[in-house]
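[1] Pasted the sequence and its predicted model underneath.
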Amino acid sequence: MAVQGFNRRTFLGAASATGLTLAAGGTLTACGSGAKANAGAEASAKLKLPAYVAANVPQPDLPGNAQGLDAGYLRYPKNLVQRSGAKPGDGEPITALTETFTTMPPAMRRNAYWQELNRRVGSEFRMTIVNGLGEESVYRSKFNALIAGGELPDLMWFPPNQGLKNIPQLLDAKFHDLTEYLSGDAVKEYPNLANIPSYAWQTAVVNGRIAGYAVPYGRMGQVYVANEDFWKPVGGLEFDSAQDFFEKAKDLLDTKRKKWVLEPAYVNHMMQFATWYGLQNKWQEKDGKLTYMYETDEYLAGLEFAIKCQKAELFYPDPNLRTTLEKMGGGFLGLHVQSFPGFLNDSAMYDWPEKVVVPFAAEKGMQPSWHYGYGSVGFTAINNKVPKKRVKTLLKVLDFLSAPMGTETRRFLDNGIEGKHWDLSKDGDVILNDKGNAEVLTTRQAINFFGNAPQSLYLPGKPDVTRGIHETEVELIKIAQADASTGFFSDTYAGKGQSSKTELEESVKDIIAGREPLSSFKSDILPKWRRTAGDAMRREYETAMAKGKK
C-alpha cells in the first residue's frame, strides 16, 4: 500500500511541522565556529538542487503536485509501468544501517520477501536493523559506535531527531559528496530520484553540498484529528469561531460517562488553537529580520485559549494517558493531534470515522494558518570507502527503492510477491495476507528509512476515505506556511535548539495546567528562551539568509 508510515508516533511527529528542522536547518549540522556555519549556509543557498521531473506513471485518480499535495488512488492502479534494463546492483553485497519501530523482520534466510528483493536488485542487502521502539537513544548509540569503530556500512541513514553531533565534519571525513551526481540535471540519470520534490532535497543539503539521498516523506505536518461521530450531537465539525468551538465542546463534555473532548497533550492542542489565530510556522522573515512563533500575539492567543479549555475541564484528566486511540475510537475523546502520516496509517487500520479539522478563523476577519512539514525523514549518506565507481551503482539501487506508485516495482516493494504475500480483492485492491504482514510490513519499514518513494494516498477498500483525505489536503495547502529558516544553518540551533524548545514547552504546560500564571510567559519564560538560544539563532539565521541572497 502507498500509505508509508513508521509505527512510532513520536518519530512521525518529529518530521512534521512542529518537529525539528532537518539537516539543512541545523539539527543534523552541528558545526564548530559561527563563521564556518555561515560560510556553509552561503554555499548551501547557492547550491543547485536536483531538478524535479515528475514520474511517468499512470494518471492517479486524484492529482498530486510538487508543493506537497499527495496523488490519490481509489483503487490500485492498473497498467503498471514495468521496469526495464539491467538490475541496479552489481552482484556485491550492500550493507546498510537503518532502524525500525515495529517487530523485527524475519531473518533473510527465512524471509521470502527479503530474498526476492535481493534477486530483483541484483545484490544482497545486508541490513543492520536497530529496533528503536523502546528507547530513543538506541540508534544514536549504534550509529556512534560504528563511527568510533571505523567500520561503516555502504549506506548509513542520518535521522532528523536523534541528537547526532558534528555532522558536517563527519560527512567531510567519512562520506561521499553527492553533489556532482545529483545537482541540477545530473539527477535525471536516476528518474525516480528526480521525482523527489525539491523541498525534500533541501533537507539533505549541508554546508554547500548534497550530503545524501533525501528520504522522501509526506510534507503534510501535524493535524487535528476528530471522531466525527463524537461531534454529531452539536452539528458536526463546522465551527464559526474559537468561541463556537468552545461552546460546542462544553456541551459534549460528560465526565459522568467518562467522555472528555481533548487528549491531555496541552502543547499540541495549544499549537492547533494558535493556527486559528494565524500562527506562523516557526521562523518568518520581514525586511531581513526574523521573528519566531513564540514571540507573536497569535502564539499567546493560542495559549490563552488552551488555559480556557483547561479551566473548563475539556482535557482528559490523566496527563499520562496511553490509550488515546482506543478512547478516540470508542467515542470517549473527541480530538487528538497527530502527524499526517500517522493519521493515514490510522485511517487505513481503523474503521471509526476519523476526520481532520481544517484550521478555521478564531474570530471574524482573521486568517487561519496551517504548517507544512519538511517532506523528508533524514537522508542516506554513502560511505567514502565505497569506490567512486560504485557510487553510481548505489544511487541506482536507491533509485530502485524510490520507484513511485504506478510502477510494478513499487507494488512489489510495498506488498511483496503476488499469491505469496498479497492477493487482489474482487474490487482490485491489493490486500496483504498473514505472510505479507509477517515479512513485508516488518522488512519494508526498515528499508523505508533509507530508501522510499514520495508519499501517495491509497487505502485498500476505502475509496471514500481516500477521497476525503485528498480533499482535506487541498484545503490545508490553501493556508499552508513553510518555515523560513529551512535550508539555512544555525550553530546554536544544532546545540541548544531542541533543549531550549523542550524547556519552554514544559513551562507552557505548567501555565495551561494552572501551576504558573499566564504573565510568566512574557516576564520569564520567553526572555529565558531568547537568552538561552532564541536571539543567537535569530542572528545566525539572519546572517546566513543575508549572505545567501548576495
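    Perfect, I can see it now.
[2] all contacts plus neighbour counts: C-alpha atoms, from now on.
    OK.
[3] List the contacts of stretch 488-508.
    Contacts of stretch 488-508 with the rest of the structure, by C-alpha atoms under 8 Å, 6 or more residues apart in numbering, involve 20, 24-34, 37-38, 40-41, 44-45, 267, 303, 521, 525-526, 529, 532-534, 536-537, 540-541, 544-545.
[4] Apply 6 Å and report the result again.
    Outside stretch 488-508, the residues within contact range by C-alpha atoms under 6 Å, 6 or more residues apart in numbering are 24-27, 30-31, 41, 537, 540-541.
[5] Which of those fall in helices?
    Per DSSP state H, helices hold the following members of these: 41, 537, 540-541.
[6] also this one, for the comparison:
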Amino acid sequence: MDRRSLFKAAGVGAFGLATGSVLGACGGGSGGDVSNAGKDLAAWPSYVPFAGPPPDAPGDESTGVQALYRDYPADLVRSVQETVGDGSDVTAMVVSYGAPPKALEKNRYWQAINQALNVNLKVVVVPDPEYAQKMTTLMASGSDLPDIVMFTNLNLPRRAEFIRRSCADLSDLLAGDAVKDYPNLANLPTYAWKGMGRIGGRIYGVPLERPMPANSLFVNRDMLNAAGAPVNWDKDQYLAAMAEVSTGNHWGIGWYKTLFGGLGGITYHAGSFGAPNTWSSSGGGFTHTATTGEFQEALAVMRQLADAGSQHPDSATASSTDMQNFFYNGTVASMSNGFGSLALQTLTQIDDRFGLDLARPYTPDATPWQSSGTFGFATFKKAAPDRIRMLLRICDYLSAPFGTTEYELANYGVEGVHFTKDDGVVRTTKLYDTENSVLLPVRYIGTAPTVLHLPGHPDVAQAAYDWEKAVLPRSVANPANGLQSTTLANKGAQLDQILGDGIAAITFGRKPVSAWPGIVSDWKKAGGDQLAEELAAEARAAA
C-alpha cells in the first residue's frame, strides 16, 4: 500500500468520482479537437491471450476474476525472441512512490534491465507529491520531451491537447491486428485499452493494466474475528464490528485525505448501497453517482461511524502513508486502498502480525465498483518510425506476462542476486530492498496483466481469489471510462473539490447529511451538468 491509492482504482478525483477521461488533457497551445465525436475511430488492438503456465484456479474475463497461482511456476518461457533496442540512450519520465534509485554503476538491477533491453535507459523519477507540478511544467515549457513520458490517471489540465500535439500517434502500429507484432502488448486485455481511451479517435499510448476491482476495503481479519464479525456481514454487523474494535489505542477505520480534500473509503460504502460507479448511463444520458439516494445513504453510514468514534482521530488530516502504517501495525482494523496494493510489499510490511483480507459489501443490493482497468499509460515523443517501433518493443518487453523470464527480471531482478527460488516460492534478498522496480519504476513504462500470486503467502492469494469470485460478478464499471470531456479537462479539479470538501464536512460533523443535496446543486452549477452532457455525447460517438 502506498500513495498510489490516490490515483488507482475507481479513479483519481477526490475519491474516484470525477474519473472517466483517462486522457483528460495536458499543456498549452493547440492540440486540435481531442473529442472522439464524429471521428474515424482507430480499432482497439486485438486481444491475443498469452498461453502461459496453467494457474491453480482460472480467471474469468467476463467478471474480471484473476487467475490464481498459489506457487511460482517451475518452468518459465521466453516471450521476447528478438533484440529489443539498438544500443542508444532512451530517456523515460515516470512517477515514483519510493526513494530515488541507486546510481546505475552501483545498481545491478538497473544494469540487468539495460542489458536485456539493449539500451542505456535513463529513468527520470518524479516523486508522487511533485508529480502534478512537474508534469504541468514539462507540458507548458515546450522543451524537449523524454522519449517516454508516463501519465498517471491524474486529470491534469489540457492533457489530451498536449498529447495530441506532442506525442506519437501509435494507431497504425497498434490498432487491430497490427499489435500482434508486439505479442505482450496484444496480451493486454481490451478493457485496459478502452480505459485509457482514444484522443481524436486515435491511440496515443500503451496502458498500464490494473485489475478490475476498484478501491477496496482491506481488513485485519484477526481483529474482526475477535469482534465476532462474519465474513458476509450486513450493515448493522459492520457498524457493530467497527465499534467493538475501537477501544484503547485501536480503531475500526483508518480514513485519510485524498486529492482535493475527499476521504478514502466512500467507494466501498457507495458500492455497498448499490450506487452507480461514478456515472450511470441510461436512455442516452449520464447521471452522476453523487446525485443518487444510495450515495447519500453511504454518506450517512460514514457519519455514523465518525459519531460512534470508530475512526482513527487523525482521519481528517492523515495522509494515506500515515494511515497505511497504522494499518500495518494493527492500530486500525480497516482502510480503503487500491486493489493493486494487495502485493508482496504490503505483506512484508504487515510481517505476519495479522491475517490480511478484503471486506465484502454489506447489503444484498451492492454494486461494487470496478476500476478503469489502468493505472495510467506510456506515451512517446514524436520520432522516426523505426525509433517508435523500438520504444514499443521496450514496452512490450516490460509488459511480459507472469510465467515468463522477462516478467521475472522486471519484477524480481536477477536470480541469485535479488531473489532465490525454493519449492515454488520466490524469496527476495537484502539487495532487493534497495534495487527493485519500485525504486527504479520500469513498471510504469510497461507492466504485465496482473494475476493473484503472493510469494510465500498462498493463503492470502486464495482469500483474495475467493473474494473476487464472491464480489466481482455484481460489480459495475464506470461508463465514462476513456471518454473525453472539455469540462472535465478544464474544471475537473474544481468539481472534485466541491464534492470532496462536502464529504469531509458531513463525515466529520461540520454539516448535516441533509446538506448533501445543496452541495450537489453547487457541483451541477459549477459544471457538473455540462460534464454529464459532454460525456453522453462522447459515449454516443464511441458506441
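    On my side now, so go ahead. A quick note: this is a predicted structure, and the numbers were derived from the prediction, not measured.
[7] What does the TM-score come to for these two?
    After superposition, the two chains reach a TM-score of 0.90 (TM-score structural alignment, normalised by the length of structure 2), with 526 aligned residues with a C-alpha RMSD of 2.6 Å.
[8] Most widely separated two among the ones in helices among the contacts of stretch 488-508 of structure 1?
    Within these, two members stand farthest from each other by C-alpha to C-alpha: Ala41 and Met537, at 13.3 Å.
[9] higher neighbour count, these two?
    Ala41 (30 against 23; other C-alpha atoms under 10 Å).
[10] got a list of what that one touches?
    Ala41 of structure 1 neighbours (C-alpha under 6 Å, 6+ apart): 207, 488-489, 544.
[11] again, only this time at 10 Å
    With contact taken as C-alpha atoms under 10 Å, 6 or more residues apart in numbering, Ala41 of structure 1 is in contact with 24-26, 35, 47, 205-208, 487-490, 540-541, 543-545, 547-548.
[12] now the ones in helices among the contacts of stretch 488-508 of structure 1 in CSV, with distance to Phe230 of structure 1?
    As requested, those are arranged in CSV below (distance: C-alpha to C-alpha, whole Å):
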residue, distance to Phe230 of structure 1
Ala41, 48
Met537, 43
Glu540, 47
Tyr541, 44
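[13] and Lys511 of structure 2, how many neighbours does it have?
    Lys511 of structure 2 has 14 nearby residues by other C-alpha under 10 Å.
[14] same check, this time on Lys525 of structure 2
    Lys525 of structure 2: 11 neighbours (other C-alpha under 10 Å).
[15] What residue in structure 1 is paired with it?
    Using TM-score structural alignment, the partner of Lys525 of structure 2 in structure 1 is Arg531.
[16] Same check on Gly264 of structure 2?
    In structure 1, the residue matched to Gly264 of structure 2 (TM-score structural alignment) is Asn268.
[17] What of Trp193 of structure 2?
    Using TM-score structural alignment as the criterion, Trp193 of structure 2 maps onto Trp201 of structure 1.
[18] picking up where we left off before, from the contacts of Ala41 of structure 1, which ones fall inside strands?
    Among those, the members found in strands (DSSP state E) are 205-206.
[19] I'd like to know which of the contacts of Ala41 of structure 1 are buried.
    Among the contacts of Ala41 of structure 1, those that count as buried by neighbour count (16 or more other C-alpha atoms under 10 Å) are 24-26, 47, 205-208, 487-490, 540-541, 543-545, 547-548.
[20] Okay, the match of Trp193 of structure 2 and Trp283 of structure 1: tell me how far apart.
    Using C-alpha to C-alpha, to the nearest Å, we find Trp201 of structure 1 at a distance of 20 Å from Trp283 of structure 1.
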